[in-house]
Structures are given as C-alpha cells and as structure tokens.
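>>> Just a sequence and a predicted model for now, questions to come.
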Amino acid sequence: MVEVKNVSKQYGDKNVIENVSLKIEKGKITSFIGPNGAGKSTLLSIISRILSKDTGDILIDGMDIARCKSNELAKKIAILKQSNYINVRLTIRELVSFGRFPYSQGRLTKEDWKHVDAAIKYMELADIQDKYLDQLSGGQQQRAFIAMVIAQDTEYILLDEPLNNLDMKHSVQIMKVLRKLADELGKTVVIVIHDINFASCYSDYIVALKDGKIIQQGATENIIRPDLLKTLYDMDINIQTIDENKIAVYYA
C-alpha cells in the first residue's frame, strides 16, 4: 500500500499540492483525474520521489521513501513520465533492457532478458523490436517506453498520461495490459489520465483533484457522478450506463 500523509508542494507562492492525504490499495488500478493544473502529475512525481515534497510523509508498504536508497526504491516503483526524450540512438529492445538496470547494473543475465522479452511481447512490439526509436511513430515510442517500465518488474507502476500519442486501438490495448498486470500479476498501477471514460472502465479507484486538493476519492462507481464531475470540470456531464460501465457524455 502507498500512504500519502498531509503532503504539500509549493512553487513560489503557489500551492501545487496542498495537504493531500490518500491511500493506494495494492493490486488495484487507481486513476488520478482532474482538469489541467490540478496537481496530478506533480503528486505522481512526489510519490516516486522524482520531485521532493515540502511537507508530509509518503510510505510504501510502511517504509518511508525519504529513507530508501535509490536503487532499492527502483525495485519497488517504476514510473513513466509524460514527456520522454533520450538523446541516444537506441532500438526498442535496447530501451526496454534499461528497465532491468536496478537489478543488473547494465550486465544483463538470462533472467533479465526473459523480462525484456516478456515486456516486448506484452506490448506487441516483437516484430519491430530492432527498429530505432527515431524510426517509430509517437504511439510506437509510447508503447516501447511502457514496455521498459513493465520490464522493470516492480510491484508499483506509476504512469503519467500513458495514452498520449496513442490511437483508440492502442489506448485500449494499454489499458487492457494494465488491467492484466493488476488482475493476473498483482501489480499496483497508478495512472494520471485525462479521458474519464478510460478511467471509469478500467480503474478500481479514482482520486479526483482540483487546484492541488483532493475533491473526492473512492471506488470508481462513487466518483463518476454528474454532481462531482461538474465540481471538478466546471461543466455539465451526462452519465450513461453501458455494459455496466458509467460513461460520461460531454461532447454534445
């Protein structure tokens, strides 16, 4: 379990995260939703220790992350940020192998390569694994980076807008893979996501943020409600139930 206790973060005089507390259940998918500037990505980065917090505590399985060695933390948490740029010419396979660095320190074993191969297969990249990243579409690059995170084989997987640059087919593929990681392998997945319908259909829990504060958190069916979404997004959103999923209709 991840426990966030009274965490705050300021940039200058602006509170980006303000006194946030939450618990993220193990083996489930938790989505952070909310408008631009809500603090979703900042909170994700603080949980992974990419960003420092100003106040508060973050515990993973009861362990204070502030006291963890970086290499040990990298065996517990994998994170993929929203913008990824590597100034080296790499193939997909080489990129994915970077996910094994916390274990191999660059000297990959047969066991490491098994994880690399499995991650490439998960993301349906086997037929293009020897292509260079600069030869790929944006969607293919995104899938390659997600494969790298999967290869890291951590209990906790944090993804910042993983559906960026993906078409409908591959967006669904990513969400199904994440669902499979949680249901079959017991991974704990936390995602920042803008499409509330993907959050609704694939998440167990949702944390709704606005202006650096948690508006509400809980089981998905308790968050996807017209009144709460209006508070969150300042617009009327009709909710319809389709195949037991709550679908937000906000295009009309």
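In hand now; what should we look at?

>>> going forward, measure contacts between C-alpha atoms and count neighbours the same way
Noted.

>>> and the residue nearest the centre of the chain, what does it touch?
Nearest to the mean C-alpha position of the chain, counting by C-alpha atoms, centre = their mean, stands L159 at 2.0 Å. Applying C-alpha atoms under 8 Å, 6 or more residues apart in numbering, we find L159 in contact with 79-82, 189-192.

>>> In terms of helices and strands, where is it?
Using DSSP states H and E, L159 maps to strand 156-160.

>>> Just want to check the distance between I214 and L228.
12 Å (C-alpha to C-alpha, to the nearest Å).

>>> Repeat that for S52.
Remark: distance between S52 and L228 (C-alpha to C-alpha) = 30 Å.

>>> can you check T109 too?
On the measure of C-alpha to C-alpha, T109 and L228 end up 50 Å apart.

>>> The two: which has the busier surroundings?
A direct count of neighbours by other C-alpha atoms under 10 Å for T109 and L228 places L228 higher, at 17 against 11.

>>> Now the buried members of the contacts of L159.
Listed as buried from these are 79-81, 189-192; burial here means 16 or more other C-alpha atoms under 10 Å.

>>> Give the buried residues for stretch 158-178.
158-166, 170-171, 173-175, 178.

>>> same thing with stretch 29-39?
Neighbour-count burial for stretch 29-39 [16+ other C-alpha under 10 Å]: 29-34, 38-39.

>>> put this beside the first:
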Amino acid sequence: MSAYLAIDKVSFGYGSRTVLREVSVGLAKGDILGLIGPNGAGKSTLARAVLGLATVSSGRIVLDGVDIRGMSPKARAQRIAYVPQSSPLSFPATVFETCLLGRTPHMGARPGANDLRVVEDLLRRLRLESFAFRPMSELSGGERQRVMLARALAQQTDILVLDEPTSALDIGNQLFTLRVVAEIARERGVTALVAIHDLSLAARFSDSLLLLDKGVVVGHGDWQSTLTEKIVRDVYGVDVEIGLLRGVPVFAPHEPA
C-alpha cells in the first residue's frame, strides 16, 4: 500500500474477542480521515494502534515508509500526536504549562523561545489566551478538551489522532475547533484521523470516511457513498434523512416505525 500513512490489514483482539479484523486504509499528507461507526465498532482501538499503544496481532502500520513498531517512544511522539476522549479532571498545572508539555519531544531541559512562541500562537488561535494561567482543574470539560488539542498541536507532528475531540464542546466550539484542525492540516500537511460520532460533522470536515462495524470496514470513501440511508440503517439501526443545508451535509436520524 503506497501512502504516507498506511494501515495495512490490521487486526487486534483481547483474548478470543476480535476488536479489529484486517482493517486497511491509506492516507496522503494533509488528508483528514473521519473514523465513524457505532459504539464498540473499534474506532478508539484503531486510534490506539496508530499511536503504538495497542500492539496489533497481525498487519502493520507504516508512517512514511517506516513501520511504527520500529520507532522508539520519543520518535513516535515527534511524529504522532494524540487527543484522548477525556482529560484528567484535576490536572495539577496551568493551561500554559499543559500546552507546553506538547513541546517535550522537541525541547531540552527547559523550553526555548521557539517553544514558548508555538504555545502562545496556539493558545491565541484556539481562543484560549485568556485562560493561559488558569489551573486546569478550574476549567469546564469543553475548555479542557480544547487545551488538550492545543497541547497535541504544540507537538507539531506529521500525524494527529483525535478521539472524539468535540464530545464536550457546544455547537459553536465544535465548528470552530474542527475548522482550526482542518486549516492546520492544510497549512502544514498534517494527516489527521478523527474518531467522531456526529455524522454531519464527520461528513463536513473529512476528506474521506472510514466506517467500522464490529471491527470490520463496511465503508470507505466520500460521505455520499459511505453514508447512504441504507448503510446507516444497517449499521446504526435507525432511519435517517440526508440533505444539504447551504451546501453542508445534514443527517437527521429517527427510530424506524
């Protein structure tokens, strides 16, 4: 598989329970892949596999020609950044200090002028500068989620893995945050994998979608071919009306009669 990031026939399981079964997908630099599927489909497990945190039972994940299993933890941290589903509730640091942790793979014993500039720019871009010296423990869940994204972006990696990055955000910040991710992906050629439940947001901000169900790929491509009414009904067990509102895809689910 010729791609900047190649996930090639990856399988993973816990004992006799298979979580991923021969998942394959390739991404070019700057691509945004939306990972979608119902709860338990294997989205978070695939994200962890890309990070090297879940050792696959077969297959391989190759970044720019190098199998990630051959990378040291520091080398992976310089190439792949991660935003988990949730962040610690009482993180003993300020927002600025937390974001600065993203520079750890690149800096020495203490941060340099460039490290400080990177953090300051990201806090400004994500509208977090007014929170810079506030303790993480005093932030709302949505504010913490944006800080964790800023920390990941501060790593300035080639790959960005986001696991439900908008789950705690209000509708305005969902749009704003995903737009910033899309802009940075375009500007710096960052390849992003975004696990997300909201089908409208996934379709709107992803270059392509990977639909998983019970650990198996059941759809891959643009949103029109991956998320038909029949596919959504078969995978999610709901009927859905799909339309365009000002050119933006909208999915309105409702229970089958």
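Sure, I can see it. Since the structure is predicted, the reported quantities are computational estimates derived from the model, not experimental observations.

>>> about what we covered before: would JSON lines of the contacts of L159 of structure 1 with secondary structure and distance to C201 of structure 1 be doable?
Putting these into JSON lines (DSSP: H, G, I helix; E, B strand; the rest coil; distance: C-alpha to C-alpha, whole Å) gives the following:
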{"residue": "I79", "secondary structure": "strand", "distance to C201 of structure 1": "22"}
{"residue": "L80", "secondary structure": "strand", "distance to C201 of structure 1": "22"}
{"residue": "K81", "secondary structure": "coil", "distance to C201 of structure 1": "23"}
{"residue": "Q82", "secondary structure": "coil", "distance to C201 of structure 1": "22"}
{"residue": "V189", "secondary structure": "strand", "distance to C201 of structure 1": "15"}
{"residue": "V190", "secondary structure": "strand", "distance to C201 of structure 1": "15"}
{"residue": "I191", "secondary structure": "strand", "distance to C201 of structure 1": "13"}
{"residue": "V192", "secondary structure": "strand", "distance to C201 of structure 1": "15"}
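
>>> Quick check: of those, which lies closest to G56 of structure 1?
Nearest to G56 of structure 1 among the contacts of L159 of structure 1: V190, at 19.8 Å, using C-alpha to C-alpha.

>>> And L212 of structure 2, what's its match in structure 1?
Applying TM-score structural alignment, one finds that L212 of structure 2 aligns to L209 in structure 1.

>>> who does the longest helix seen in structure 2 touch, helix- and strand-wise?
If you go by DSSP state H, structure 2 has its longest helix at helix 171-188. Contacts defined by 3 or more C-alpha pairs under 8 Å, 6 or more residues apart in numbering; DSSP states H and E place helix 171-188 of structure 2 against helix 199-205.

>>> Which elements pack onto the helix it packs on?
With contacts taken as 3+ C-alpha pairs under 8 Å, 6+ apart, helix 199-205 of structure 2 sits against strand 32-36, helix 171-188, strand 248-254.

>>> Could you check how far I231 of structure 2 is from A49 of structure 2?
On the measure of C-alpha to C-alpha, I231 of structure 2 and A49 of structure 2 end up 26 Å apart.

>>> Over to P73 of structure 2?
Applying C-alpha to C-alpha to P73 of structure 2 and A49 of structure 2 gives a distance of 13 Å.

>>> Have a look at the two and say which one is more surrounded.
Neighbours per residue (other C-alpha under 10 Å) separate P73 of structure 2 from A49, with A49 holding more: 21 against 14.

>>> what lines up against the more buried one once you look at structure 1?
With TM-score structural alignment as the criterion, A49 of structure 2 matches I46.

>>> same deal with L245 of structure 2?
In structure 1, L245 of structure 2 lands on I242 (TM-score structural alignment).

>>> on that earlier part again, out of the contacts of L159 of structure 1, flag the one nearest to G218 of structure 1.
V190 (13.7 Å).

>>> Matching the closest one against structure 2, which residue comes up?
Match for V190 of structure 1 (TM-score structural alignment): L193.

>>> Could you do N36 of structure 1 as well?
So, by TM-score structural alignment, N36 of structure 1 is matched to N39.

>>> Report the secondary structure state of that match.
coil (DSSP: H, G, I helix; E, B strand; the rest coil).
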